[in-house]
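Colleague: Next one to model:
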Amino acid sequence: MTAPLTEGLDDRIPGDLATRGTAIGARVAGLGAAVEAARGRVADAVLDDVAAAVDKSTGRLRLSARHTVVAIAGATGSGKSSTYNALTGLELSSVGIRRPTTSWATAVVWGSAGAGELLDWLGIPPRHQTMRDSMLDTRSESEFDGVVLLDLPDHDSTEVAHHLEVDRLVAVADLMVWILDPQKYADAAVHDRYFKPMGTHQDVMLVALNHIDTVPPERRQAMIDDVRRLLAEDGLPQVQVLPISAKEGIGMAELRAEILRRVNDKRSTSLRVEADIAAAAGRLEQAGGTTPAAELPRRRVEEVEDRLADAAGISAVVEGIERTVGERARSAVSWPPLALLRRGEDGPGDDPEVAPLDRAAVDTTIRALADEVSDGVGPAWAPRVRESASARLAATGERLEKGLREIDLGGRLPAWVGLVRLLHWLLLVAAVGGFAWWAVAAVQGTTEDLTEVAGLPLPAVLGIGGLVLGLLLAAVGRMLVRGLARQRADQADERLRGVVHQVLESDVVQPIGVELSSYAAFRRGLETARA
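Modeller: Coordinates of the predicted model:
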């Protein structure tokens, strides 16, 4: 199996001087990041194919930078080998019925220095290599210095080995020159197998319409325009089309000049690598998803929290807390005689409890969130998003129920309520005792002997003071009780919703966030690779 692209990035590509610190290196790194994010989500076969394509392309950059690999490809009878011979000035490729059956390509190299490693990488056997500057019977053509010209087998051959050889070399050539025949230029074999998949490689392609001498002059332009139309339908509107006749020499100077222009431009190799990276990114995007990266809105999470809170009956519990605490506190701070009179009216009732969780509502709410979020990611991520949110629904329900049951709802009254109750009884005792003392003294006729305070007998002061202070304390206590009940209700609401928030974050939001972050990294990597 092909090594993962991330291994290639870690062990080879960044450390290679051919790509380090370059735009191509950044694009390769971006593609590597996309592959890293896609692991476990996109099929390994796709990722390994992308890895192989990028390793192959960047491998070319580590080889001879002074050579440009130009591949001549075409169908049987297209005149490909005649064109090859015309370009080299040598009879190196057999034509017509003399066409060999070998599945190997042949290569002519202008400027052999440093070409050996490149030819080995291309897989061209030594017996199929010709060093153009070593031919003593011809002059050295310095203008082609650095060109490695390949003659590929016929791409429409019935031999499978020929197809494989063409596919292999088309995938690595710096410049591809496709030779078409006026009789077969619309053949689906070349358009479907080679042209349509190469929409990203327009800058490293040329098309030569051969045997143009067999076409009446008045029909030639129409035929060239038709070739261009077909190329545009294949997604290759920018590919240059040259009419030639290798047999008669028509257009060969123009073809040779265009090849030389691109060779001298010294960008064919890098353009080829960039095109390969873009094509690999396109395949990866097709498998992973084209949807722009999205985030999980906080507002949507809060809506889900509210629905889960409703499923737990938190609002009813909070209302119960406010009512129960209020009734108990009011009873505790009321003037005892009045509290006795009202005992049957609004008793404190039972302690509020969290009702059983509506599991069906919880499951439906979480699944709906997962489905909604999965629409915002690519098809490779959508199942993972749904699974991350809904795979633990039973455990999520149990955690919610357990966490809500363990919350202290704050039903116990604070110490100051007990102190107010004690003061009430002390004031009641003072009032009853003072009035009783005064009454006894009046019956015994000893009221004149009682100590006076502010013009009133001391027992009267005690009785009236206890009564007034008790009623005043009851009024103040009722005002404090309203705030206490609301405070306890707010605290209970915060604690209960805190449990819902914590469980939702850990069991749903964070797992979804991991997938969304992974998809965002995937999209960023692709954007970098295709920049």
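
Colleague: can we go C-alpha only for contacts and neighbour counts from here?
Modeller: Will do.

Colleague: quick one, what contacts the residue lying closest to residue 288 once chain neighbours are set aside?
Modeller: Leaving aside its chain neighbours, residue 288 sits nearest to residue 380 (5.0 Å; criterion: C-alpha to C-alpha, 6 or more residues apart in numbering). Residue 380 is in contact with 41-42, 287-289, counting by C-alpha atoms under 8 Å, 6 or more residues apart in numbering.

Colleague: Also residue 408?
Modeller: Residue 408 neighbours (C-alpha under 8 Å, 6+ apart): residue 492.

Colleague: What is the longest helix seen in the chain packed up against?
Modeller: Taking DSSP state H as the criterion, the chain has its longest helix at helix 458-504. Counting contacts by 3 or more C-alpha pairs under 8 Å, 6 or more residues apart in numbering; DSSP states H and E, helix 458-504 packs against helix 298-311, helix 314-333, helix 393-405, helix 415-444.

Colleague: for the third one, the distance to its chain's centre please.
Modeller: In other words, helix 393-405. The chain centroid and the centroid of helix 393-405 are separated by 30 Å under C-alpha atoms, centre = their mean, to the nearest Å.

Colleague: Please report how far residue 259 lies from residue 146.
Modeller: Going from residue 259 to residue 146 by C-alpha to C-alpha, to the nearest Å gives 12 Å.

Colleague: Also residue 351?
Modeller: Distance from residue 351 to residue 146, by C-alpha to C-alpha: 91 Å.

Colleague: who has more neighbours, the two?
Modeller: A side-by-side neighbour count of residue 351 and residue 146, using other C-alpha atoms under 10 Å, places residue 146 first with 22 against 14.

Colleague: unless I'm mixing things up, the more buried one is touching residue 70, no?
Modeller: No - using C-alpha atoms under 8 Å, residue 146 is not in contact with residue 70, being 10.4 Å away.

Colleague: For the comparison step, fold the sequence that follows:
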Amino acid sequence: MKLLRRKEGPTLDTRLAALLEAATLGEGRLPEQDVSAARTVAERAGVRRELSLDHTVAALAGATGSGKSSLYNALTGQDLADVGVTRPTTSTAQAALWDGEGAGPLLDWLDIPRRHSAAPDPNLTGLVLLDLPDHDSIRLSHRLEVDRLVEQVDLLVWVVDPQKYADAALHERYLRPLAGHRDVMVVVLNQVDRLPAEAVSRCLDDLRRLLDGDGLDGIPVLAVSARTGRGVGELRALLGERVSERKSWSARLAADLTAAADRLAASGGSPEEGDTPVTAADGRASAGTRSAGTVSVGTVSVGTVSVGTGSAGTVSAGTERALTGALCAAAGVPLVVEAVAKGHRHRAVVATGWPVTRWVRRFRPDPLRRLRIGGLAPGKRPGLAPGERSGLASSKRSGLVPAKRPGTASAKRSGVTSPGRPGASSVGQPGETGTGRSGGEVVERQGGGIVGRTSVPAASAVQRAQVETAIRDVGEAAAAGLPGPWAAAVRQAARSRARELADAVDRAVATTSAVGTRRPLWWRAVNALQWVVFAVMLAGALWLGVLFGMDYLRLPEPPLPTVGVVPWPTVLLVGGALAGVLIALLSRLAAWAGGRRRARRTAKALRTAIGEVGGKLVLEPVEGELATYARFVEALDLARART
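Modeller: Just a heads-up that it's a prediction; the model follows:
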């Protein structure tokens, strides 16, 4: 039979590291005072853990006239603290040590200069007892001293008297906020010698009721009289028990860690009730891993973020498609796809047309060159026909092609173009400019060809608005169900790289479209065939020219071969011309079909490439923020776990 063992909780060191991680992850997202408080608690806990663990620091804290100093003297067996009528009597904290060897660094950290050796007591060996100033002193320095030491000592002994045990300042400022520290707190009702015997029990019951209302149910409450010695022995025994356990310091640090983690959670570090939290299998999520056709911005798991539809903290595939569609429209993908089809037909005619008439096509502008697509280096236009030059000139005037001086005044005023790219496609937010290279700079080599900036017309105001709406929808969908600060961080992450969209999308259009402009191999074969046919036609023409010259000179006519009744020179001339025209027509039909097919492939490739740009610049930052939140929640839960 297997023995069932209780699963041990995380160690104090593990919780300490988890709190520091949670504070680091929450920095810049959660309120600064809460993050700083968590860091301070973690650092203080780390320092206390490194100091003497054989000593327990207990502090007597209370209001003016509660008898702290008298109780302090009674516990130490010496008149170490001044007791008098003048208030406040205690101005600075002092320490009484039972076997104080090795406690020096600890008291230095606590900044307690006044130190005394108490009467030896084997049961209290290792106890460091502090007498604190009054927490309600009229002097601010006294109250600040109390607040500082209350946050640092291992055990708190609150001394109250029958007249002021219900003081709101004590309960609201100290006891209620320290409800999570009940394991390291003791409440002492002093001066019970002034009450009748039956009144003592009533005061204790009323004090217990108040403490229960503060969330301190179960906390030890003792009736003590420092003047008569009643209950002092019981208090000494309780202190001796806590000292012998050597656990007060760890219990105090554990309570501090829990309180700091709870404060981070309350400031917006955990989902509200009813929300769907983001969970992490190991606290890590890959921002760059997405399943095919999905958006990884939902429930965090190892290496991926799955997609949900309509659930909290998810982005549906429809939202991703809307983002890609808006980017494609703003990037001028329909125009580019149409230009690819027309450019394919135009270049096919130039490459496979009848050599006698194909040169006329060169006077027409190439649609792809007008958009600076097709492997032509920016600023260099070798072999441009007059029609293409005029087309480029008109494109400059219309804003389709970058001018020589980047950044015209109108472009700057409109704020829709990137620096050095007037007239280029812009898909960012209004007033945001790209940060890429200038319009005349080479950005990438694709398949041996130089790819530069395109001259796709700038996105319209409507298209830019559609992009903004799509980005906002991604942020809103991913932020659904998250706490306020983290939801704001997710929405900001969706917009964080919007300035880069214009350049990135334009590069994607340039590189992807350049691949779609490669010359098919059959163009070369048809071109060679056309020149062979043209050579045949030219041979027939020359032959007929020689015959005409001989006839003109009245020279004897040589034997002339025939095909039936038609001479061979005529067959070569007419047949070559007809064959060239027929080949050109068939090539044009093939180019038309090939252009449509290439346009479809280019449209698909462009959508995929632009979708990857949207994923990298919009979805990945969102995924990263959600993964950070998942790690934060896991670290926060670990920091709040009981050791």
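
Colleague: Quick check: which of the helices and strands packed on helix 458-504 of the first structure is buried the most?
Modeller: The highest average neighbour count among those, using mean count of other C-alpha atoms under 10 Å, belongs to helix 314-333 at a mean of 22.

Colleague: Quick check: what element follows that one along the chain?
Modeller: Note on helix 314-333 of the first structure: by DSSP states H and E, the next helix or strand toward the C-terminus is helix 336-342.

Colleague: From the rest of the structure, what touches stretch 94-112 of the first structure?
Modeller: Residues outside stretch 94-112 of the first structure that contact it (C-alpha under 8 Å, 6+ apart): 77, 79, 81-82, 88, 93, 115, 124-125, 128-133, 141-142, 144-153, 161-162, 165.

Colleague: picking up where we left off before, do you know how far the residue nearest to residue 288 of the first structure is from residue 6 of the first structure?
Modeller: Distance from residue 380 of the first structure to residue 6 of the first structure, by C-alpha to C-alpha: 19 Å.

Colleague: swap in residue 456 of the first structure?
Modeller: Residue 456 of the first structure sits 98 Å away from residue 6 of the first structure, going by C-alpha to C-alpha.

Colleague: So for the two, which residue has more residues nearby?
Modeller: The neighbour count for residue 456 of the first structure versus residue 6, taken as other C-alpha under 10 Å, is higher for residue 6 (20 against 12).

Colleague: Which helix or strand contains that one?
Modeller: helix 5-11.

Colleague: just checking, what packs against the helix or strand just after that helix?
Modeller: Sequence-wise, the next helix or strand downstream of helix 5-11 of the first structure (DSSP H and E) is helix 23-38. Helices and strands touching helix 23-38 of the first structure, by 3+ C-alpha pairs under 8 Å, 6+ apart, are helix 5-11, helix 44-61, helix 268-288, helix 510-529.

Colleague: Can you point out the buried residues in helix 23-38 of the first structure?
Modeller: Residues of helix 23-38 of the first structure classed as buried: 24-38 (neighbour count, 16 or more other C-alpha atoms under 10 Å).

Colleague: now, among those residues, which is nearest to residue 333 of the first structure?
Modeller: Distances from residue 333 of the first structure to the buried residues of helix 23-38 of the first structure, taken as C-alpha to C-alpha, are shortest for residue 37 (64.1 Å).

Colleague: separation between the residue mapped onto the closest one from the second structure and residue 631 of the second structure?
Modeller: Using TM-score structural alignment, the partner of residue 37 of the first structure in the second structure is residue 25. Look at residue 25 of the second structure and residue 631 of the second structure: by C-alpha to C-alpha, they are 8 Å apart.

Colleague: ok, which stretches of the stretch 101-250 of the first structure are helices?
Modeller: 115-122, 160-170, 188-190, 217-233 (DSSP state H, counting those that start in this stretch).

Colleague: and of these, who's closest to residue 199 of the first structure?
Modeller: Minimum separation from residue 199 of the first structure across the helices of the stretch 101-250 of the first structure (C-alpha to C-alpha) falls at helix 217-233, 9.6 Å.

Colleague: what comes into contact with the closest one?
Modeller: Residues from elsewhere that reach helix 217-233 of the first structure (C-alpha under 8 Å, 6+ apart): 182, 185-186, 195, 209, 212, 237-239, 241, 243.

Colleague: Give me the buried subset of the residues you listed.
Modeller: Buried members of the contacts of helix 217-233 of the first structure, scored by 16+ other C-alpha under 10 Å, are 182, 185, 195, 209, 212, 239, 241, 243.

Colleague: Just give me the closest of the residues you listed to residue 479 of the first structure.
Modeller: Residue 479 of the first structure has its nearest neighbour among these in residue 195, at 85.1 Å by C-alpha to C-alpha.

Colleague: And that closest one? What does it align with in the second structure?
Modeller: Under the alignment (TM-score structural alignment), residue 195 of the first structure maps onto residue 175.

Colleague: Who are the contact partners of its match?
Modeller: 211, 214, 216 are the contacts of residue 175 of the second structure under C-alpha under 8 Å, 6+ apart.
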